[in-house]
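*Asks:* After the sequence you'll find the predicted model.
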Amino acid sequence: MFEAILTVCLMGAEPVCRDRLVPGYAAASEAGCRAALAETPPDLAGLAEGVDASGPVCRAAGEALEVAEVAPGVFAHLGRVAEPDAANRGDVSNLGFIIGGAGVAVIDTGSAPWMGEALWRAIRARTDLPVTHVILTHMHPDHVFGAGVLMERGARVWGHAGLVRALADRQANYLESLRALVGEAEFVGVQVPGVTDPVAERAEIDLGGRVLDLRAWPVAHTGNDLTVLDRESGTLFSGDLVFDRHTPALDGSLRGWRAVLEEMQAMAVARVIPGHGGPSLEWPRGAHPLARYLKVLERDTRAAIDEGARLSEAVETVAQSEAGAWQLFDAYNPRNATVAYTELEWE
């Protein structure tokens, strides 16, 4: 297979460039790709300010994300349980897509444009149906910055009603951090997703005989968590409301998260695709480690507050009994203890 590629560069004293997929021109031969470009040239007017481009040209198809079919028509990509860096290129969260009778819905798009492009190729290898919907489960950068290629092809973007403001407040810091960790070239021409369809409580998406239930939750992991339930297979994409192996990351409310997780555990679903780990968990058993961790985090934080421990002291002791059960514990548990202490000390 061949596809159209555009080389985009951030212009400066030393230009920083990357090759960017131009979707919709894949063909079995290079000649077929060129013919498609000649017949319908791509609109390049949407390039970010300060970004220059050359091409497009036709090349052999690039990498596709590895995905597993966890249920008929439901696919999940397992991100690494790691911090984003140049070696993993930011591939540190789970993504997925669901194929209906008339279109495809993508759930989360990864840290960087290349991930959305690689996900596009994985979808095209399995169906020619259009990608009609992109669903973002929350604001964190490892879930949102690959959306550009999918938006370019006309996908509507769904998210919690609070996502737009939360992402707007943080996107500059998120991108600055990712550029430092992963490399500036991976983010040339990155597009920050705009939510076309905000969900305040619940919504439905019909993919053509296949209905998805979207639910916006109260403040928990973050203030803008959204889940996606495929009715047909009973598969729930939880976003980061569920972690597996990866130490949970608290960026909302500890008490809220515990309450939401308890309600989720009562849901009659066949399997859960967590935001990290898995990629497919039996339910509700798959929630037990997270529920235990959050319980210990609250118990130990309350004990530290009752004993008069300062925040700087509490972060050294809270939830240390959980250290052996999770990866990246030293990176995330002190942050969780800080958020929990700040929340609970003012009760």
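*Replies:* Alright, I've got the coordinates.
*Asks:* contacts and neighbour counts: CA atoms only from here.
*Replies:* Will do.
*Asks:* can you pull the buried residues of the helix or strand harbouring residue 337?
*Replies:* Assigned by DSSP states H and E, residue 337 belongs to helix 329-344. Neighbour-count burial for helix 329-344 flags 329, 332, 333, 334, 336, 337, 338, 339, 340, 341 (criterion: 16 or more other CA atoms under 10 Å).
*Asks:* if I read this right, the fourth one contacts residue 316, doesn't it?
*Replies:* Yes - in this structure, residue 334 sits in contact with residue 316. The criterion is CA atoms under 8 Å, and the distance is 7.1 Å.
*Asks:* Need the overlap of contacts for the two.
*Replies:* Taking CA atoms under 8 Å, 6 or more residues apart in numbering as the contact rule, residue 334 and residue 316 touch no residue in common.
*Asks:* Now for the closest residue to residue 87 other than its chain neighbours, how many residues are close by?
*Replies:* The shortest distance from residue 87 to any non-neighbouring residue, by CA to CA, 6 or more residues apart in numbering, is to residue 182 (7.7 Å). For residue 182, the neighbour count with other CA atoms under 10 Å is 21.
*Asks:* what sits up against the helix holding residue 337?
*Replies:* In contact with helix 329-344 (CA under 8 Å, 6+ apart) are residues 246-254, 297-298, 301-302, 305, 311, 314-316, 318-319, 323.
*Asks:* got it, and stretch 115-123?
*Replies:* Residues outside stretch 115-123 that contact it (CA under 8 Å, 6+ apart): 20-21, 62-67, 91, 97, 109-110, 145-150.
*Asks:* And here is the other one:
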Amino acid sequence: MFEAVLTLCLGAAGAADAPANGGPPPCRDLLLPGYEAPTEAGCTAALRAAPPDRAAMAGGTPDCRPVGDALAVEEIAEGVFVHAGLVAEPDRDNRGDVANLGFVIGARQVAVIDTGSAAWMGEALWRAIRQRTDKPVTHVILTHMHPDHVFGASVLEVAGAASVAHAGLTRALADRQGNYLESLARLIGPVALLGTEPPQVVLAVEDAAEIDLGGRRLHLRAWPLAHTGTDLTVFDSATGTLFAGDLLFDRHTPALDGSVRGWLAVLDRLQREAGGEILRVVPGHGATALPWPDGAAPLRRYLDTLARDTRSAIAAGLRLSDAVPRIAASEADRWELFDAYNPRNATVAFTELEWE
């Protein structure tokens, strides 16, 4: 198989990124989705028949190459595939591959759930889909605003998919995307970030929505302030699979960017309102799938501990700086990346709960 690619270099994207020694700038081959063909000639003919606008915008000329690397995915239920990101902080070695992503194949269409930290991940996810089906990818569903879940979406949008998200995501991401992209460029390197653009949400979910992929429906639910203010879950009723995004963590220390009380309330509502229908849940980080509700027990224990210890520190009159090292310290040996995330969580929880 062959695919169309466009070579984009840092010198072309911004002179500030050009090598100081005057050597050739580092480059990356960007996938132009939708031109795949069994032969190079077929791919080239497709490019000639419908030249991509993206190539003109980037100032380059696309050509056809053998298909590049695809993301590794696991089929966790019939037609439901998940890529397990590393339990790690984004860096130049992993290029931001630190979150779980997935897709669901229906009788007529495909929906993607989360897209990774950069365009290269959307490209590799597209290849994984194309290895399994030639059905159109019609929807990209973003479970929340965090950069490790949203910045591969534009690749799939170019291929014709409509991005779907919580009604609050567009504004929340607009307020943060500059800082997110700057941070990612520093962490994973500017070359890995080449071609990355913010998603353009066209379907904003206020409360609930459904997507019919043909023979299977995805049920989308927007939640109140919890992990973030933009959390959205995706339930595939055909297999009983819930994509929870970062409303569920496995192994990776949970990251609180919203409300600890709200997060616990959402977990309660999920178990109360849909507990009997959910057979498995895909966390935003960690295992590809966990049983429900047992898979949520470690997260609930952590959040309960976080809230309890925070209230105790406030009641004891501790200052924030003195309270943070003590809050949820008993959980340290049960999670990875604890020192990177628990102090932030303690700070958020203290700020929230001191006004109860």
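*Replies:* Arrived safely, thanks for sending. What you see is a predicted model, and the numbers here were worked out from it, not measured in a lab.
*Asks:* Next, the TM-score between them, please.
*Replies:* Scored against TM-score structural alignment, normalised by the length of structure 1, the superposed chains reach a TM-score of 0.97; 343 aligned residues with a CA RMSD of 1.2 Å.
*Asks:* what residues are up against residue 94 of structure 1?
*Replies:* With contact taken as CA under 8 Å, 6+ apart, residue 94 of structure 1 is in contact with 76, 77, 78, 79, 108, 110, 273, 274, 275, 276, 277, 279.
*Asks:* What residues in structure 2 pair up with the helix holding residue 337 of structure 1?
*Replies:* Aligning helix 329-344 of structure 1 against structure 2 (TM-score structural alignment) gives residues 338-353.
*Asks:* ok, now stretch 228-241 of structure 1?
*Replies:* Per the alignment by TM-score structural alignment, stretch 228-241 of structure 1 matches residues 234-247 in structure 2.
*Asks:* if we can go back for a sec, if you rank the contacts of residue 94 of structure 1 by neighbours, which is first?
*Replies:* Busiest of the contacts of residue 94 of structure 1 [other CA under 10 Å] is residue 273, holding 30 neighbours.
*Asks:* what do we get in structure 2 for it?
*Replies:* Here residue 273 of structure 1 is matched to residue 282 in structure 2, going by TM-score structural alignment.
*Asks:* That match belongs to a helix?
*Replies:* No - membership of residue 282 of structure 2 in a helix is not supported by DSSP: H, G, I helix; E, B strand; the rest coil, which gives strand.
*Asks:* just how off-centre is the helix holding residue 337 of structure 1 within its chain?
*Replies:* Relative to its chain's centre, helix 329-344 of structure 1 lies at 22 Å (CA atoms, centre = their mean, to the nearest Å).
*Asks:* quick revisit: any of the contacts of helix 329-344 of structure 1 buried? List them.
*Replies:* With neighbours counted by 16+ other CA under 10 Å, the contacts of helix 329-344 of structure 1 contain buried members at 246-254, 297-298, 301-302, 311, 314-315, 318-319.
*Asks:* Give me the distance between the aligned residue in structure 1 for residue 310 of structure 2 and residue 144 of structure 1.
*Replies:* Under the alignment defined by TM-score structural alignment, residue 310 of structure 2 is paired with residue 301 of structure 1. As defined by CA to CA, to the nearest Å, residue 301 of structure 1 lies at a distance of 31 Å from residue 144 of structure 1.
*Asks:* just to revisit the earlier point, identify each buried residue in the match of stretch 228-241 of structure 1, please.
*Replies:* By 16+ other CA under 10 Å, the buried positions in stretch 234-247 of structure 2 come out as 234, 235, 236, 239, 241, 242, 243, 244, 245, 246, 247.
*Asks:* does the fifth one really touch residue 276, like I thought?
*Replies:* No - at 11.7 Å, residue 241 of structure 2 and residue 276 do not qualify as touching, with contact defined as CA under 8 Å.
*Asks:* The stretch 51-200 of structure 2: helices as residue ranges?
*Replies:* Assigned by DSSP state H, counting those that start in this stretch, the stretch 51-200 of structure 2 shows helices spanning 53-58, 119-130, 147-150, 153-158, 169-188.
*Asks:* Where in structure 1 does the second one align, residue-wise?
*Replies:* Under the alignment (TM-score structural alignment), helix 119-130 of structure 2 falls on residues 113-124 in structure 1.
*Asks:* list the contacts for the residue mapped onto residue 68 of structure 1 from structure 2?
*Replies:* Using TM-score structural alignment as the criterion, residue 68 of structure 1 maps onto residue 74 of structure 2. Contacts here follow CA under 8 Å, 6+ apart; on that basis residue 74 of structure 2 touches 81, 82, 83, 288.
*Asks:* could you redo the last one with a cut-off of 10 Å?
*Replies:* 80, 81, 82, 83, 84, 102, 288, 289 (CA atoms under 10 Å, 6 or more residues apart in numbering).
*Asks:* Same question for residue 154 of structure 1.
*Replies:* With contact set as CA under 10 Å, 6+ apart, residue 154 of structure 1 has these partners: 130, 131, 132, 133, 134.
*Asks:* if I read this right, the second one contacts residue 155, doesn't it?
*Replies:* Yes - in this structure, residue 131 of structure 1 sits in contact with residue 155. The criterion is CA atoms under 10 Å, and the distance is 5.9 Å.
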